[in-house]
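Visitor: Mind looking at a prediction? Sequence and model below.
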Amino acid sequence: MFVNDVPKMLLPLNIQYLADDPPTDDSQDSPVSNEGDPVTYTEEDFQKRLQEEVAKATTKHADDLAAARTEAEKLAKMNADEKAKYELEKREQDLAAKEQEIAARELRSETLSMLADKKYNLPAEVIDIVLGENAETTIKNIETFKAVFDAAVQKSVEERLAGKSPSTGTSGAGKGTEEQIREQFANGLKGVY
């Protein structure tokens, strides 16, 4: 073993952790303001925030209780056949809502796979733009979006290849090529050129 190899073999060690009273790192536990200074809360701030949350919870509870009372009064006025019919209708409505939610999730999943497909090859971030109420509308939206997207990219490429002198970095404000293309595309969608 050579003398030059000794620093490479030693592990960095913070010996303060071996002291009797290890240092406390309060900066992780307390919130920090934008300036980097820890934010301090007064008792009044705490009480005010607590009262706001209690008021929200109380209001929500009162609303839920009023809805339950209204429902109970409605059921009390009905006879057995009406109650059974009402309960059946309510279950059917709940079931329809759940089926609609499942269909929406499936459509979203199918749309994500379509966006990743080689035919479209679009980023998944555009799903909220192209997602429609049903599969046909979604496919139409994807195809329209793809045409607009490709045209915007082509236009940007042609502009870059037109022989412009290289920018000095001030016009793009440090933005990368991909980010500039995305910005131009977003402006194209908004109709701003």
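Guide: Yep, it's here.
Visitor: contacts and neighbour counts: CA atoms only from here.
Guide: Noted.
Visitor: Tell me which stretches of this protein form strands.
Guide: For the chain, no strands turn up when DSSP state E is the criterion.
Visitor: in the longest helix anywhere in the chain, what's buried?
Guide: Secondary structure of the chain per DSSP state H: the longest helix is helix 80-116. Within helix 80-116, the residues that count as buried by 16 or more other CA atoms under 10 Å are Ala104, Leu107, Arg108, Thr111, Leu112, Met114, Leu115.
Visitor: packing partners for that helix?
Guide: Where contact means 3 or more CA pairs under 8 Å, 6 or more residues apart in numbering; DSSP states H and E, helix 80-116 is packed against helix 127-130, helix 135-161.
Visitor: here comes the other one, which I'd like you to weigh against the first:
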Amino acid sequence: MPEETLNVVETEVTEQVDTQTEVETPQEKTYTESELQKIIKDRISREKKAAEKAVEEASRLAKMNEDEKAKYEMDKLKEELADLKRKDARYSMSAEATKMLTEYNFPIDEHVFDIVVKDTAEETKDKVDWFANYVTGIAEEMSKKTLSGTAPKMNVAGNQAMTKEQLNKLSYPDRMELFKTNPTLYNQLK
């Protein structure tokens, strides 16, 4: 079946600074029939799931007597309270972890929080200390690797390796520099 193309017109309002007038400029965005069907199907699916959940809740409540309803509502409230307490504890531990990481001069990142924030202050402190030691150890190891390279070897005799040909190829300012820094070599090559 050939796809039909539907046009949807969107308008955009722009303001001109000089004249302070509004101008409507239509922009067309086209959707194929299959794209529209997919959008509609997704929306219907979401709404259907929400409606099914509400019906399920209502049927569960309808089957219960007054005491069971009260118990069910109480259990739901307890679950919500426990969830809120967990979230509050995580927030508090995140604040503590922020203070501890700041003391170590570490950048604060959500991924770091996932590693160091635990349920209690003691566990969080232990994880922050572990993390700080771990990162510091890695930094020291990388620094040692960087600094462990061999130093460039200097010619102990200075410019002894220079030949008369090399001296002749030097520019006048370079010859004067050699004369100032090592006059004996300059006189030998001259």
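Guide: Arrived safely, thanks for sending. On a predicted model such as this, the values are computed, not experimentally measured, just so you know.
Visitor: quick one: TM-score?
Guide: Overall, the chain-to-chain superposition scores 0.57 on the TM-score scale (TM-score structural alignment, normalised by the length of the second structure); 129 aligned residues with a CA RMSD of 3.0 Å.
Visitor: now the helices and strands packed on helix 80-116 of the first structure in JSON lines, with distance to Thr58 of the first structure and mean neighbour count?
Guide: Putting those into JSON lines (distance: least, CA to CA, whole Å; neighbours: other CA atoms under 10 Å) gives the following:
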{"stretch": "helix 127-130", "distance to Thr58 of the first structure": "36", "mean neighbour count": "15"}
{"stretch": "helix 135-161", "distance to Thr58 of the first structure": "42", "mean neighbour count": "15"}
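Visitor: Redo the ones you listed as a markdown table? Include distance to Leu18 of the first structure.
Guide: Converted to a markdown table, those look like this (distance: least, CA to CA, whole Å):
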| stretch | distance to Leu18 of the first structure |
| --- | --- |
| helix 127-130 | 54 |
| helix 135-161 | 59 |
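Visitor: Quick check: the aligned residue for Glu123 of the second structure in the first structure?
Guide: Under the alignment defined by TM-score structural alignment, Glu123 of the second structure is paired with Thr137 of the first structure.
Visitor: show me what contacts its match?
Guide: Counting by CA atoms under 8 Å, 6 or more residues apart in numbering, Thr137 of the first structure makes contact with Leu131.
Visitor: Distance check, Tyr120 of the first structure against Asn141 of the first structure.
Guide: In this view, Tyr120 of the first structure and Asn141 of the first structure are 12 Å apart by CA to CA, to the nearest Å.
Visitor: How about Leu107 of the first structure?
Guide: With the distance defined as CA to CA, Leu107 of the first structure ends up 13 Å from Asn141 of the first structure.
Visitor: Equivalent analysis for Glu71 of the first structure, please.
Guide: 42 Å.
Visitor: now swap in Met78 of the first structure and tell me
Guide: Taking CA to CA as the measure, Met78 of the first structure and Asn141 of the first structure are separated by 48 Å.
Visitor: in the first structure, which residue is closest to the centre?
Guide: For the first structure, the residue lying nearest the average C-alpha position, counting by CA atoms, centre = their mean, turns out to be Glu125 (10.5 Å).
Visitor: Let me know the angle separating the longest helix of the first structure from helix 135-161.
Guide: What separates the directions of helix 80-116 of the first structure and helix 135-161 is an angle of 30 degrees, with axes from the mean of the first three to the mean of the last three CA atoms, to 10 degrees.
Visitor: quick one: contacts for Lys74 of the first structure?
Guide: When the contact criterion is CA under 8 Å, 6+ apart, Lys74 of the first structure has no partners at all.
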